[in-house]
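Visitor: here you go, sequence then predicted model.
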Amino acid sequence: MPGGLVALLDDVSVIARAAAASMDDISVAASKAGTKAAGVVIDDAAVTPSYVTGLSPKRELPIIWQITKGSLKNKLLILLPGALALSWFLPQAIIFILMLGGAYLSFEGAEKVMEKLEGEKHGKTLEDKIENPAKFEQQRINGAIRTDLILSAEIIAISLNEIATITDSFWVRAAALAAVGIAITVIVYGSVALIVKMDDVGLHLAEKPSALAQSVGRFLLAAMPKLLVALSFIGTIAMLWVGGGIIVHGTHEIGIDVLYNLAHGAEYWAQGVLPGAAGFAGWLAYATVSALIGLVLGAIIAFVLHKVVHMGHGFGKQAEAH
């Protein structure tokens, strides 16, 4: 009996050590995956505030909470099971899904650049008079959740691709993906909530009798528009950098090395020019070339969608009229 108890305790200790090792694996995998997905996370945080801009301040936090819940459903109930099934049954398809997402991010980033240069907006604007506030609010929430689904799919795909290089365990992959999804959602939408309420905090402080509080309040009120502009700029750069980088890596994986050699050639050149800051110089050169590749690819896609397809629709309508 004592021997059986000792054996049982030994088995329990083995299981406990295995569980601890698995948690360590999950932590390492989640950390590495989250770092790789950072560019898309920045874009997600930069894009989301636009969905509550112009709405009642009282509705901002409830709307962000609705979007947060939708984001968690996207990641945990739709994308995570799909990604795990794909990695189990058809892992070779992951790289093509990544490249499709990279092309989409490149298109989104290039479209924003084109809008700035051309001074026009693509698609519908939200400047019309709001006839039904509740319906309008729900449309904004649904639009944000759809955008989140696309960005979350890219985050999950990037994370899975990274986690797959660390562990073959199905459960470790699942736990690491869930950890990445939850952590990123909390970080992104927590940050968004702080950003959109910054002006309210500033206004509140500006009305206080304390000179220090008033000074901080005025600073927050003045900083808010600049912060939103900076986030928009950073988000655009992040989309192009991440999108182009995914295309560079993906084409290399399928045996096409032109873009890969171009990006890494620039990286090695920059490291040689600035040996004292080789790491940063190489990263900056690689990221810049990746962003330019993303910009060119995205501009081609945008041109096809907005010019060629639109022209084809115009010819179709003329033919129907005749």
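Guide: Great, that's in hand. In this text, all values refer to a predicted model and were calculated from it rather than measured experimentally.
Visitor: going forward, measure contacts and count neighbours with C-alpha atoms only.
Guide: Noted.
Visitor: which strands or helices does the helix or strand hosting residue 103 pack on?
Guide: According to DSSP states H and E, residue 103 maps onto helix 94-118. Judged by 3 or more C-alpha pairs under 8 Å, 6 or more residues apart in numbering; DSSP states H and E, helix 94-118 is in contact with helix 133-163, helix 211-253, helix 278-303.
Visitor: just how off-centre is that helix within its chain?
Guide: In terms of C-alpha atoms, centre = their mean, to the nearest Å, the gap separating the centre of helix 94-118 from the centre of its chain is 12 Å.
Visitor: in addition, the following structure is provided for comparison:
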Amino acid sequence: MAGSSLLALLDDIATILDDVSVMTKVAAKKTAGVLGDDLALNAQQVTGVNADRELPVVWAVAKGSAWNKAILVPSALAISALTPWLVTPLLMLGGLYLCYEGVEKLAHKFLHSEAEDEAHHAELTHALEDPSVDLVALEKDKIKGAVRTDFILSAEIIVISLGVVASAPFMTRVMALVGVGIIMTVGVYGLVAGIVKLDDAGLFLTRRTGDSGWARFQRGLGTGLLKGAPYLMKFLSVAGTVAMFLVGGGIIAHGISALHHGIEGLAHHAGEVSVIGGLLGGLTSALANIVVGLVAGAVALLLVLAVQRVMKRGGKAGASNTNG
């Protein structure tokens, strides 16, 4: 009897772990948009940090990210247990924020002048060269800023993951969200550490001496890493932005029944094309979600800009009345 009970328990555990594994994979795919942007943003956060301090800074931000998820995961589980009706609105809000962030990135060159970007870069360069500047304080500010950015991105990841596992049993939700949190933290910051050290690795390889084929190969590889690192950063940024529209638009479309069914209908018709129907159907669905994401993000950005303009006018009017 005890033996059969133990076997039944092990079978239940195996079933739960299998469910967790499947849902964790689905949740990880759903958060691809945030992940790509997370990589690019966090790799950029260590720009301007001395080379020997890059990894300690990444480690400090990774620890902050772990604390963020330690706060967010229980909060998400509490919401799903006590107020499950909030999951869909939060998911939609997270999707809208993804789209807004993507459009804001696209509109950056119109919203911020080159002079502003150059001034920011010059400020960082001056800080590194000026011996009177407290580099420890500068580093701490960078870490705090990166952890704040991570909190927003982590919240998006957890909310999207929660939407995937919302209907699962409570323990499955717990294990899936914890699994996603661990995988995303270790994966993102492990990759960030590798990315920020690509140039150092390339420089090390270019200094290899010798005339052997192996030495020449290492120098060639080092040169390739030095030249390719900036392009990798650009690729991550572009891929992350596209994925933000794809994932965010998909979340919004899924939450609006008529829109969701309309996209499904388009994809179904495209899928009926002979030979390339499967590929065409998938592309149609993806492009439709991207368009939804672009439109939603543009509307959100316009609203934010309108609110900011009204607040500035109100502030100026208040200052005028005070002076008068």
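Guide: Yep, that arrived. On a predicted model such as this, the values are computed, not experimentally measured, just so you know.
Visitor: superposed, how do the two chains score by TM?
Guide: Remark: TM-score between the superposed chains equals 0.87 [TM-score structural alignment, normalised by the length of the first structure]; 308 aligned residues with a C-alpha RMSD of 2.4 Å.
Visitor: got the buried residues for the helix holding residue 103 of the first structure?
Guide: Neighbour-count burial for helix 94-118 of the first structure, with 16 or more other C-alpha atoms under 10 Å as criterion, is recorded at 94-95, 97-114.
Visitor: hang on, the earlier thing: distance to residue 265 of the first structure and mean neighbour count for the helices and strands packed on helix 94-118 of the first structure - can I get that in TSV?
Guide: Output for these, formatted as TSV (distance: least, C-alpha to C-alpha, whole Å; neighbours: other C-alpha atoms under 10 Å):
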stretch	distance to residue 265 of the first structure	mean neighbour count
helix 133-163	24	20
helix 211-253	12	20
helix 278-303	8	21
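Visitor: format those as CSV; extra columns: distance to residue 2 of the first structure.
Guide: As requested, those are exported to CSV (distance: least, C-alpha to C-alpha, whole Å):
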stretch, distance to residue 2 of the first structure
helix 133-163, 43
helix 211-253, 57
helix 278-303, 59
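Visitor: of all these, which lies closest to residue 26 of the first structure?
Guide: The closest of these to residue 26 of the first structure is helix 133-163. By C-alpha to C-alpha, the value is 8.9 Å.
Visitor: next SSE after that closest one?
Guide: The helix or strand immediately downstream of helix 133-163 of the first structure is helix 170-196, counting by DSSP H and E.
Visitor: what's that following helix packed up against?
Guide: Using 3+ C-alpha pairs under 8 Å, 6+ apart, the elements in contact with helix 170-196 of the first structure are helix 2-36, helix 38-47, helix 57-73, helix 80-89, helix 133-163.
Visitor: as JSON lines, the ones you listed with distance to residue 216 of the first structure would be great.
Guide: What follows is these, written out as JSON lines (distance: least, C-alpha to C-alpha, whole Å):
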{"stretch": "helix 2-36", "distance to residue 216 of the first structure": "33"}
{"stretch": "helix 38-47", "distance to residue 216 of the first structure": "24"}
{"stretch": "helix 57-73", "distance to residue 216 of the first structure": "20"}
{"stretch": "helix 80-89", "distance to residue 216 of the first structure": "43"}
{"stretch": "helix 133-163", "distance to residue 216 of the first structure": "31"}
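Visitor: out of those, which is closest to residue 195 of the first structure?
Guide: Nearest of these (C-alpha to C-alpha): helix 38-47, 9.6 Å.
Visitor: tell me the spacing between residue 132 of the first structure and residue 58 of the first structure.
Guide: Applying C-alpha to C-alpha, to the nearest Å, the value for residue 132 of the first structure to residue 58 of the first structure is 17 Å.
Visitor: now for residue 39 of the second structure: what does it line up with in the first structure?
Guide: In the first structure, the residue paired with residue 39 of the second structure is residue 45, using TM-score structural alignment.
Visitor: ok, that match touching residue 189?
Guide: Yes: look at residue 45 of the first structure against residue 189 with C-alpha atoms under 8 Å: they come within range, at 7.1 Å.
Visitor: hmm, back to that, so the helix holding residue 103 of the first structure versus helix 80-89, what angle?
Guide: Counting by axes from the mean of the first three to the mean of the last three C-alpha atoms, to 10 degrees, helix 94-118 of the first structure lies at 130 degrees to helix 80-89.
Visitor: buried ones in the helix or strand encompassing residue 119 of the second structure?
Guide: Element membership of residue 119 of the second structure, judged by DSSP H and E, is helix 114-129. Of all the residues in helix 114-129 of the second structure, those buried under the rule 16+ other C-alpha under 10 Å are 124, 127-128.
Visitor: closest to residue 180 of the second structure out of these?
Guide: residue 124 (34.7 Å).
Visitor: quick check: the closest one vs residue 134 of the second structure, distance?
Guide: 12 Å.
Visitor: cool, residue 157 of the second structure as well?
Guide: 35 Å.
Visitor: what does residue 303 of the second structure give?
Guide: 39 Å.
Visitor: in CSV, list the buried residues of helix 114-129 of the second structure along with distance to residue 140 of the second structure.
Guide: Shown next, in CSV, are the buried residues of helix 114-129 of the second structure (distance: C-alpha to C-alpha, whole Å):
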residue, distance to residue 140 of the second structure
124, 14
127, 14
128, 14
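Visitor: for residue 258 of the first structure, which residues are in contact?
Guide: residue 252 (C-alpha atoms under 8 Å, 6 or more residues apart in numbering).
Visitor: map residue 239 of the first structure onto the second structure.
Guide: Counting by TM-score structural alignment, residue 239 of the first structure lines up with residue 244 in the second structure.
Visitor: how much space between that match and residue 100 of the second structure?
Guide: Distance from residue 244 of the second structure to residue 100 of the second structure, by C-alpha to C-alpha: 9 Å.
Visitor: swap in residue 112 of the second structure?
Guide: Computed as C-alpha to C-alpha, the residue 112 of the second structure to residue 100 of the second structure distance reads 16 Å.
Visitor: what do you get for residue 246 of the second structure?
Guide: 12 Å.
Visitor: could you do residue 285 of the second structure as well?
Guide: Separation of residue 285 of the second structure from residue 100 of the second structure (C-alpha to C-alpha): 20 Å.
Visitor: and the nearest residue to residue 279 of the first structure once chain neighbours are set aside, what does it touch?
Guide: Sequence neighbours aside, residue 271 is the residue nearest to residue 279 of the first structure in space, at 6.9 Å (criterion: C-alpha to C-alpha, 6 or more residues apart in numbering). Residue 271 of the first structure makes contacts with 277-279, 281-282, as judged by C-alpha under 8 Å, 6+ apart.
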